[in-house]
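Novice: sequence plus the predicted model coming up.
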Amino acid sequence: MTFKKIIPLALASLLCASAAAEEQVVKIGLTGPLSGANAFAGKDNENGVRLAIEELNAKKGAAVAGKTLRFELMSEDDQGDPKAGVIVAQKFADAGVKFVLGPYNSGVAIPASRVYNDAGIVMSTVGTNPKITQSGYKAVFRIVASDTQVGAAVAQYAANTLKVKNVGVIDDRTAFGQGIADEFIRQAKASGMTVASREFTTDKATDFAAILTALKAKKVDAIFFGGYAPQGAPMARQMKQLGLSAKLLGGDTLCSPEMGKLGGDAVGANVLCAQAGAIPDKQASGPAFQAKYKQRFKHNPDVYAAPFYDQAMFIAEAIRATNSLDPSVVAAALHTMSHKGVVGTYAYDPAGNLKASTVTMYTFKDGAPVPLAK
């Protein structure tokens, strides 16, 4: 009787081994701030990739060289720190990861991109500083609009719709904050606005009273902040406390529910921001994506979950189209193919920038970002 049981068990083991032999594991790396003040964004990015991977594995539709692909997520916390980001990049290279989603921060993406390039890894980032795609790396992609597009869009909206005449600028001295502030100032001046002053802070600061008091004395109509929500929210609170009625403007990093969560009743119609991508509710697959995300993670997606999901799907599509897992082959395909995603169509120019990207202006209502105009 024991002997009869052993045979089926042995056969089952052989069948499992055979099935495993027919699978090819594809590691997808995710790098972002999974701890610290911007962990909400890093987790959101991770969730977007995780949702894509779970759908891809459930469908079992991708195969290369006769082997079914099984995608695995490998997440690493780069802490939003350039040095940590380079260490993560090397860790991915050592682990045989060929496709990486991230980094989130421009300051991390710039130095990390060299490691990924040297290792032959495809890097897809939401870092918006223009320098990221100016190094000539063929496998580096920016999956959202750049600072040039977003900063200019905010300035044009401020000039043409809000009729802002006198604006103050604050940046947090990060690669992102400086880059988007530069682009805002360039377009603001071109649009006829006066830039009363440019002030500086850090991405760790919480007290902006001195800066805001100086800008209040200059009678600014609006303040553009090149920085992140964990600083933008207390800035909005302190503007209210000082009786500073100027609008608070920013890029996509302010277009987050985190602004409302941290800023409370100080964040409302007074805060406006620009986010790359079309309005999800208005896109064919947008509502379905939002519903799937909420069902899976028990809360609504934040700023970048959809682009991370879309790019993961695009990479899988390029792998299928080329029947290859060679990152250089897949990267070449990403440059020539296009992909209809949740928040737009993805097609890249030779430098790795989106050929076209919608930028949507948002404000806040009941603590949540709501779209105003494209």
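Specialist: Yes, it's here.
Novice: contacts and neighbour counts: CA atoms only from here.
Specialist: OK.
Novice: how about the helices in the stretch 151-300 of the chain?
Specialist: Assigned helices in the stretch 151-300 of the chain, in chain order: 175-190, 209-217, 229-241, 257-263, 286-297 (criterion: DSSP state H, counting those that start in this stretch).
Novice: adding distance to Y309, write the ones you listed out as CSV.
Specialist: CSV is the format used below for the helices of the stretch 151-300 of the chain (distance: least, Cα to Cα, whole Å):
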stretch, distance to Y309
helix 175-190, 22
helix 209-217, 38
helix 229-241, 22
helix 257-263, 19
helix 286-297, 9
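Novice: using a markdown table, lay out these together with mean neighbour count and distance to Y304.
Specialist: As requested, these are arranged in a markdown table below (neighbours: other Cα atoms under 10 Å; distance: least, Cα to Cα, whole Å):
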| stretch | mean neighbour count | distance to Y304 |
| --- | --- | --- |
| helix 175-190 | 22 | 15 |
| helix 209-217 | 16 | 30 |
| helix 229-241 | 22 | 14 |
| helix 257-263 | 22 | 12 |
| helix 286-297 | 15 | 12 |
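Novice: put this next to the first one:
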Amino acid sequence: MKPFQYTRRAFNAGAVAVAAIAATGGSAALAEQKVVKIGIILPFTGADAEDATLIKNGAMIAFDEANAAGGIAGYKIEPVIYDDGTATAGQYDPAQAATSTKKLVADPLVVANIGPEMSGSGKAMSPILSQADMATITPSSTNPDITDPKMAAQFRPKGKAVYFRTVTTDAFQGPNMANYFKAKLKVKTVYILDDSGAYGVGLANAFEKRAKEIGLEVLGHDQLDPKEADYTTALTKIKALHPDALYYGGVAQAGVKLAKQAAETIPNIIKAGGDGVAGGSFLKGGGFPAVEGWYGTNAGPHLTESPEAAGFVKTFQEKYKAVPDDYSITAYDAAKVILAAVETVAKSGKEMNRSNIRDAIQASKVQTLQGTVSFDENGDILDRTVSVFQYRHDDKYPADDITHQLKYLEPAPQS
């Protein structure tokens, strides 16, 4: 699946058509319209392709709306879409993310990017973006290291923040779910697993640290190889320890297999994870009854059922014949922030370049579907909300309908 190739061919075909119109005197204004390119880098190949497509489509709605209104301050918005997933990895691939980012920054018309979906890709991309002084806004990547000022030399060597987020980080997502375990689920003992990726390890470690601080007994913490097929050894060990709960830090490639096998080995304990399990890839891959009862979180407010997002949800369903998730909306909001930055730079009379767009994003106070989006000096969104969900099968709706099968419960208690 390589949607970016189709998209780029479509744009090239469009450019040829515009040139032909101009040559015949049909529409000089259209031919002369200035262009701003905005990248999208997401894993369209592998286990997370379902969620990546929902994210991409959320951003595309914002771009389509802008172009339908005549562009932004005279600029047509042209997405440039790359895949950071590979068949070899079976999911996102940091090496491919680096390659895609280098291709993106090689095009001088690209002024900003949306993505990545996964933090492992983000760690590979951020230093390249920093050297190019190009901002990215991630709608779903939550590992705190990338924006941690203590790690600036590694992830933003030129100094300025380039990695912005429309979601909070695992410094809140993991600990807040530990709070939920204790306060709401009355968990006393927990076993922790992660999938060995940057996101999964960071999330699981943050959860573990907070769990210990608030008196939960951590019976063990193991890593899963996402390419392995059988997790019986780990699950048998967990079963013998009789924990109240299992917490998994990771994404769908390992998570789907874990859910199916845990349903057989440890069916009656509480099972939970982060936003890596609260999405369409986990639901469709695991299916009911395997995912029944699992808790998951989003690193932001629940949006798809809010009145403010009703118009977006309707448009998304009509355009893509699919149900959006919350990260479709944080992607839409990320695009709106970049579009606002394009307008700010255009109206200021400054050159339309990456540095000026980055500065405008840093200073953003943009009204979006999730409220006002603004960032701290490191690029992290100021809102720290973490939302808790649970899979509960509702046979009135399709089994893969993420909105109706993953029930929103409440915000997690903040640390």
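Specialist: Great, that's in hand. Owing to the predicted nature of the structure, the values given are computational and were not obtained by experimental measurement.
Novice: still on that earlier bit, out of the helices of the stretch 151-300 of the first structure, the one nearest M337 of the first structure is which?
Specialist: helix 286-297 (21.5 Å; Cα to Cα).
Novice: what's the average distance of the closest one to the second structure?
Specialist: For helix 286-297 of the first structure, the mean deviation from the second structure after alignment is 1.1 Å (mean Cα distance after the TM-score superposition for the first structure).
Novice: which bit of the second structure covers the next helix or strand after that helix?
Specialist: Stepping forward along the backbone from helix 286-297 of the first structure, the first helix or strand reached (DSSP states H and E) is helix 305-322. Under TM-score structural alignment, helix 305-322 of the first structure corresponds to residues 328-345 of the second structure.
Novice: residue boundaries of the strands in the stretch 51-200 of the second structure?
Specialist: The residue ranges that make up the strands of the stretch 51-200 of the second structure, judged by DSSP state E, counting those that start in this stretch, are 75-83, 85-86, 91-92, 110-114, 135-138, 163-165, 189-194.
Novice: what number of residues lie near E23 of the first structure?
Specialist: Using other Cα atoms under 10 Å, E23 of the first structure has 16 neighbouring residues.
Novice: that one is in contact with A62, isn't it?
Specialist: No. Between E23 of the first structure and A62 there is no contact under Cα atoms under 8 Å: 10.4 Å.
Novice: between those two, what contacts are shared?
Specialist: Taking Cα atoms under 8 Å, 6 or more residues apart in numbering as the contact rule, E23 of the first structure and A62 both touch T68, L69.
Novice: before we move on, back to that, mean deviation of the match of helix 305-322 of the first structure from the first structure?
Specialist: Compared with the first structure after the fit, stretch 328-345 of the second structure shows a mean deviation of 1.2 Å (mean Cα distance after the TM-score superposition for the first structure).
Novice: how about residues contacting that stretch?
Specialist: Contacts made with stretch 328-345 of the second structure from outside it, assessed by Cα under 8 Å, 6+ apart, are listed as 54-63, 72-73, 112, 114, 137-140, 165-167, 303-304, 351-352, 356-357, 360-361, 364, 366, 368-370, 373.
Novice: quick check: the alignment partner in the second structure of M235 of the first structure vs I270 of the second structure, distance?
Specialist: Across the two structures, M235 of the first structure finds its equivalent in L258 of the second structure, going by TM-score structural alignment. Here the distance between L258 of the second structure and I270 of the second structure works out to 14 Å (Cα to Cα, to the nearest Å).
Novice: circling back: now tabulate the strands of the stretch 51-200 of the second structure in TSV and tack on distance to A229 of the second structure and mean neighbour count.
Specialist: As requested, those are arranged in TSV below (distance: least, Cα to Cα, whole Å; neighbours: other Cα atoms under 10 Å):
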stretch	distance to A229 of the second structure	mean neighbour count
strand 75-83	25	22
strand 85-86	18	24
strand 91-92	15	26
strand 110-114	32	26
strand 135-138	30	29
strand 163-165	33	29
strand 189-194	15	24
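Novice: and those: which comes nearest P243 of the second structure?
Specialist: Of all the strands of the stretch 51-200 of the second structure, the one in closest proximity to P243 of the second structure, counting by Cα to Cα, is strand 189-194 (5.2 Å).
Novice: where does that closest one end up in the first structure?
Specialist: Counting by TM-score structural alignment, strand 189-194 of the second structure falls onto residues 166-171 of the first structure.
Novice: ditto for stretch 206-221 of the second structure
Specialist: Using TM-score structural alignment, stretch 206-221 of the second structure corresponds to residues 183-198 of the first structure.
Novice: and the closest residue to D265 of the first structure other than its chain neighbours, how many neighbours?
Specialist: The spatial neighbour of D265 of the first structure that comes closest, neighbours along the chain excluded (Cα to Cα, 6 or more residues apart in numbering), is G367 at 7.7 Å. Residue crowding around G367 of the first structure was assessed by other Cα under 10 Å; the count is 20.
Novice: let me see the contact set for G367 of the first structure.
Specialist: With contacts taken as Cα under 8 Å, 6+ apart, G367 of the first structure has the following neighbours: P257, M259, G260, K261, G264, D265, V267, G268.
Novice: between the residues you listed, which sits nearest N323 of the first structure?
Specialist: Proximity of these to N323 of the first structure (Cα to Cα) peaks at P257, which lies at 40.0 Å.
Novice: which residue is the nearest non-sequential neighbour of P33 of the first structure?
Specialist: Take P33 of the first structure and drop its neighbours on the chain: the residue closest to it by Cα to Cα, 6+ apart is Q79, 4.3 Å away.
Novice: next one: that neighbour from Y104 of the first structure, what distance?
Specialist: When Cα to Cα is applied, the distance between Q79 of the first structure and Y104 of the first structure equals 10 Å.
Novice: what sits in contact with each of the two?
Specialist: G32, P33.
Novice: which residues does the spatially most central residue of the second structure contact?
Specialist: For the second structure, S140 is the residue whose C-alpha lies nearest the centre (Cα atoms, centre = their mean; 2.2 Å). By Cα under 8 Å, 6+ apart, the residues touching S140 of the second structure are G115, P116, E117, M118, R165, T166, V167, A299, Y327, T330.
Novice: could you single out the nearest of those residues to I192 of the second structure?
Specialist: The nearest member of these to I192 of the second structure, counting by Cα to Cα, is A299 at 19.3 Å.
Novice: the closest one -> the first structure?
Specialist: Under the pairing rule here (TM-score structural alignment), the equivalent of A299 of the second structure within the first structure is A276.
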